[in-house]
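**Student:** Predicted model and sequence follow; I will ask about them next.
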Amino acid sequence: MAAPSQGVKIDWSKSIPLNVRCFVWRALSRRIPVSSNLAIRGITVETNLCTLCNAEIETEDHLLVKCKIAEEVHEWILGWCGSDGKKFQHIEEFLDYIASWGNCPMKKEIVSLILYCTLWNIWKARNNKIFMKVDTSPAKIANEIISQSYEWYKYRSSKSCNRWID
């Protein structure tokens, strides 16, 4: 398994929950339990195809950035953040995109939080489909990201924020 690229930085901001920061680090390290990794460990799964789209083998890159569901979620969220839709091929590209976002430290922190929340909620949607047999849509995932990222920022950030518009 490949180690994370030396050029990619993980945002260890306290406004992002520790379990999410660790999840992103593990995804970058190719150590989350997607079907391709489970197969390498000798664990048999029902199918090696992506749980969300059933189109390709489920890898970290596919599930979190290349899957058609993930792409739609990214499009919704990036549009909401005021960015043009961008397609990513690898998690490293996604994290580099976050790291290169603008010059304002506060906006950068907020966008980083939102995009980490995006990866986390795609993962949660995948797990809900596997373990609870709950299907979801990109719009529902995007709504959850918007709501959850506001909660994270409001209660975890050192800056006060009573309204999301602020």
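**Tutor:** Great, that's in hand. What you see is a predicted model, and the numbers here were worked out from it, not measured in a lab.
**Student:** rest of the way, CA atoms for contacts and neighbours
**Tutor:** Noted.
**Student:** For residue 73, grab the count of nearby residues.
**Tutor:** Residue 73: 26 surrounding residues under other C-alpha atoms under 10 Å.
**Student:** Secondary structure element holding it?
**Tutor:** According to DSSP states H and E, residue 73 maps onto helix 68-80.
**Student:** which helices and strands sit right next to that helix?
**Tutor:** helix 105-132, helix 138-156 (3 or more C-alpha pairs under 8 Å, 6 or more residues apart in numbering; DSSP states H and E).
**Student:** okay, pairing it with this:
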Amino acid sequence: MATVKESYSQANGGYLWNFENQEFSVKNAKQTLGQNLDLNASSNTFCWNNWVQSKCTTFVWRAVDEKIPSLLALRNRGMNLPNVTCKTCGAADESAHHILIECNFAKRVWEMISSWLRIPVVNPELNLKDMLAELLEVQRCRIIRKLIHAVAIQTLWSLWKSRNEKVFFR
């Protein structure tokens, strides 16, 4: 393990740290970070909705980046899982996208939700981020769009809870 020797001085108007004979300043760190950032990359923005419980919104925020513990994600994190097939439909590997949009059960739920809200049917080819963005752009007034977004988040949470009941409480 490397040892860190700190030496504070007022050189160039800031503090300097000496790490194995390399000097770092806040200014140099900022410049290095600026060189490594791709400013043209699309930002990963997520629209939070205060009409939904924060645990549901946080879940969807994590699901957008495939960070929920689906079987495929767990296997990719190093767990020894020989079978990562969806326990609900058995048609494909269980990823966040599959559980929440692509699974036959999820498709039926989204068809019913779309009918109930009188919105276009959710396209299972879209990723979760694009699907939520599409729902926020439905031709309705701002309050109705927020309501549709809240229903979508709650639906995604309910699909996850349903999956968990199927997997853990057989």
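**Tutor:** In hand now; what should we look at? As the structure is a prediction and not an experimental result, all values here were calculated from the model.
**Student:** circling back to that earlier point, and for the helix or strand following the helix holding residue 73 of structure 1, what are the contacting residues?
**Tutor:** Using DSSP H and E, the helix or strand that follows helix 68-80 of structure 1 in sequence is helix 91-99. By C-alpha atoms under 8 Å, 6 or more residues apart in numbering, the residues outside helix 91-99 of structure 1 that reach it are 5, 8-10, 27-28, 60-61, 64-65, 88, 108, 111-112, 115.
**Student:** ok, and the most crowded of the residues you listed?
**Tutor:** Of the contacts of helix 91-99 of structure 1, with other C-alpha under 10 Å as the count, residue 64 tops at 28 neighbours.
**Student:** That one -> structure 2?
**Tutor:** Matched by TM-score structural alignment, residue 64 of structure 1 corresponds to residue 100 in structure 2.
**Student:** corresponding residue for residue 167 of structure 2 in structure 1?
**Tutor:** Alignment note: residue 167 of structure 2 maps to residue 130 in structure 1; criterion TM-score structural alignment.
**Student:** Provide the secondary structure category for the aligned partner of residue 23 of structure 1 in structure 2.
**Tutor:** Per TM-score structural alignment, the equivalent position to residue 23 of structure 1 in structure 2 is residue 59. Using DSSP: H, G, I helix; E, B strand; the rest coil as the criterion, the local structure at residue 59 of structure 2 reads helix.
**Student:** What about residue 59 of structure 2, how many residues nearby?
**Tutor:** Residue 59 of structure 2: 16 surrounding residues under other C-alpha under 10 Å.
**Student:** ok, now residue 62 of structure 1?
**Tutor:** Neighbour tally, residue 62 of structure 1, other C-alpha under 10 Å: 22.
**Student:** OK, contacts around it?
**Tutor:** 50, 56, 89-90.
**Student:** Now do the SS call for it.
**Tutor:** helix.
**Student:** and the helix holding residue 73 of structure 1, which residues are buried?
**Tutor:** 68-78 (16 or more other C-alpha atoms under 10 Å).
**Student:** Aligned counterpart of residue 135 of structure 2 in structure 1, please.
**Tutor:** Here residue 135 of structure 2 is matched to residue 98 in structure 1, going by TM-score structural alignment.
**Student:** measure that match to residue 122 of structure 1 for me?
**Tutor:** Using C-alpha to C-alpha, to the nearest Å, residue 98 of structure 1 is found at 17 Å from residue 122 of structure 1.
**Student:** can you check residue 29 of structure 1 too?
**Tutor:** Computed as C-alpha to C-alpha, the residue 29 of structure 1 to residue 122 of structure 1 distance reads 18 Å.
**Student:** Out of these two, name the residue with the larger neighbour count.
**Tutor:** When residue 29 of structure 1 and residue 122 are compared for neighbours, residue 122 comes out ahead with 23 against 16, by other C-alpha under 10 Å.
**Student:** which residues touch that one?
**Tutor:** Residue 122 of structure 1 touches 63-64, 70, 141, counting by C-alpha under 8 Å, 6+ apart.
**Student:** Kindly report the same for residue 22 of structure 2.
**Tutor:** Going by C-alpha under 8 Å, 6+ apart, residue 22 of structure 2 touches no other residue.
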